[in-house]
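# Here is a sequence together with a model predicted from it:
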Amino acid sequence: MYLRLLGTATSQGVPVIGCHCAACDSPDPRDKRQRTSAVLCAGEARLNIDAGPDFRHQMLDAGIERLDAILLTHEHNDHTAGIDDVRPFCFMQQMDMPVYCLDRVARELRERFAYAFTNYPGVPKLDVRTVNFGDRIEFGGRPVELLRVNHGKLPILGFRVGGLAYLTDVKTLPPETLARLADLDTLVISCLNHHGTHSHLSLEETLAYVDQLRPRRAVLFHLSHRLGPHAEFSASLPPGVEVGYDGMQLPV
């Protein structure tokens, strides 16, 4: 089993429209970042994490022609706006696409994508399955444990499978989540920029969590262009901490 990072940028992507900073003008392909998403792969099975506005391109870029389910971490547009593009999978696989999400997110989906819950021909068919923090879903014969992450005041989903944890849009981690993050091989954790916001970690705050949790490997993602070009940012980080990039594969 492995996790492939499909997108590693924050909500604007990198390059940002109209920006000519060093990261946005960088020729390094690692500085071409789509909106944050990932796919968990086990044999031929695929569990996609989020479905943002770059979902279609991410599926094509990664050569994904089969999808078994989607896990939505939360309802924000950069994590859900591409949900309509599950249609080809529904058509090819002749199935309603299982979508795991919090009850609050399920209500939002039914409101924003109301047409997907009708019998109108050609709409994406979604099999919404509500979950909660602490639940486990089976994938590839292994449990995926759902964890609470605080995105500012908004509780959202992260997960742990085996020795890998995936935590996007973090501002704080509650004690019950920290208790589930011991002895990690790989911590994939968001890092917005140098200063953070009311709902996102700064670089200093992210590194403090890495130091507290002591994973064998930490990979930063959900990155703003303000962190600078990939190579320069990577060189500034302590040992054991890496900068994620689109297409990066991490063993589970």
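Noted; the coordinates are in hand.
# For the rest of this, base every contact and every neighbour count on C-alpha atoms.
Noted.
# In the stretch 101-250 of the chain, mark out all the strands, start to finish.
Secondary structure of the stretch 101-250 of the chain (DSSP state E, counting those that start in this stretch): strands at 126-130, 136-139, 142-151, 154-161, 164-167, 186-190, 217-221, 241-243, 249-251.
# Tell me which residues of the longest one come out buried.
Spelled out, that is strand 142-151. In terms of neighbour count (16 or more other Cα atoms under 10 Å), strand 142-151 has its buried residues at 144-151.
# how about residue 163, what does it touch?
For residue 163, the contacting residues are 183-186, 252, by Cα atoms under 8 Å, 6 or more residues apart in numbering.
# hmm, back to that, pick the most deeply packed of the strands of the stretch 101-250 of the chain.
strand 186-190 (a mean of 25; mean count of other Cα atoms under 10 Å).
# Report the inter-axis angle for it versus strand 154-161.
Put simply, strand 186-190 runs at 160 degrees to strand 154-161, going by axes from the mean of the first three to the mean of the last three Cα atoms, to 10 degrees.
# Second structure for comparison follows:
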Amino acid sequence: MKITFLGTGTSQGIPVIGSKHPVCLSKNSKDKRLRSSILIEKNKTNFLIDCGPDFRYQMLRSNYKKLNAIFITHEHQDHIGGLDDIRPMNYNMNKPIPIYGLRRVIENLKKRFFYIFSENKKSNVSKVSVHELDNYTKFFFVENYKIFPLSIWHGHLPILGFRIENFAYITDASSVPIQTIQELKGINILVLNILRQIEKNTFPFMLSETLNIIQKIRPLKTYLTHISHTFGFHEEIEKKLPKNVYLAYDRLIICE
């Protein structure tokens, strides 16, 4: 399984427009972060998790031409804003792209991208088929792969993470339920956001929350994503991370 980090930033990305913050002015390419998204490849099957506003550029620089499915963690703009840009892939594949998410999320997509879901839609709009996941408490199948939806909390909003085989992706979590931690124990690779990225909090406090979750799950390796510019420079953060915990960056490729 090949995993490509298409973006590893928060909702504003890095650099933030107009910001004079030192991280935003960094010349290190690893400090340049598009909105968070990831692509999973196995046996010529491509799964995308989240389709943010940087989707078009992410696809161009990664040279992907097809998607077998899109999994949506939640309905915030930085996770769905690029949905309209799947049109070229529709042309390449000559069929709709399946989208998987909670019923609440699917309904939100239908409001924001009403022209995609309209019965009278024109031929030059994106084509999707939708699949609600509210009733799949354990797993569902896509292209013969077993996908496990993971219950996560983003503040007071219930959202999803996803596990495929021994790889799991969680972003925008403010807390991870005990049941989800139990479901993930002993996996090979975990991708997890740095929890509660609030500027007034100190660096050790923010990192300690994430490391506490990692300690409970005990994956072989963990990659941190959804990084804010306020969190610091990539190279400086890397030095503070424990063994087998790594800071992800855009275009990083790992294999499971």
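Nice, I can see it. Because the structure is a prediction, the values reported are computed rather than measured.
# JSON lines please, covering the strands of the stretch 101-250 of structure 1 and showing distance to residue 115 of structure 1.
As requested, the strands of the stretch 101-250 of structure 1 are exported to JSON lines (distance: least, Cα to Cα, whole Å):
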{"stretch": "strand 126-130", "distance to residue 115 of structure 1": "11"}
{"stretch": "strand 136-139", "distance to residue 115 of structure 1": "27"}
{"stretch": "strand 142-151", "distance to residue 115 of structure 1": "29"}
{"stretch": "strand 154-161", "distance to residue 115 of structure 1": "25"}
{"stretch": "strand 164-167", "distance to residue 115 of structure 1": "31"}
{"stretch": "strand 186-190", "distance to residue 115 of structure 1": "33"}
{"stretch": "strand 217-221", "distance to residue 115 of structure 1": "33"}
{"stretch": "strand 241-243", "distance to residue 115 of structure 1": "39"}
{"stretch": "strand 249-251", "distance to residue 115 of structure 1": "35"}
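# and residue 97 of structure 1, which of these is closest to it?
Of all those, strand 126-130 sits nearest to residue 97 of structure 1, with 4.8 Å by Cα to Cα.
# what's the matching range in structure 2 for that closest one?
Counting by TM-score structural alignment, strand 126-130 of structure 1 falls onto residues 128-132 of structure 2.
# how about the helices in structure 1?
Using DSSP state H, the helices of structure 1 run over 55-62, 77-80, 87-93, 103-112, 175-178, 203-213, 230-235.
# Show me the contact partners of the longest one.
If you take Cα under 8 Å, 6+ apart as the criterion, helix 203-213 of structure 1 is touched by 178, 181-184, 187, 189-196, 218.
# ok, 10 Å please
Contacting residues not belonging to helix 203-213 of structure 1 are listed as 170-173, 178-179, 181-184, 187-196, 200-202, 214-220, 223, 227, 237-238, 240-241 [Cα atoms under 10 Å, 6 or more residues apart in numbering].
# Now do the contacts for the residue nearest the centre of structure 2.
Among the residues of structure 2, the one closest to the centroid is residue 37, at 3.8 Å (Cα atoms, centre = their mean). Taking Cα under 10 Å, 6+ apart, we find residue 37 of structure 2 in contact with 4-9, 48-52, 54-55, 58, 72, 78-79, 169, 171, 225-226, 250.
# Then residue 49 of structure 2?
By Cα under 10 Å, 6+ apart, the contact set of residue 49 of structure 2 is 6, 36-40, 69-73, 79-80, 99-100, 161-162, 169-170.
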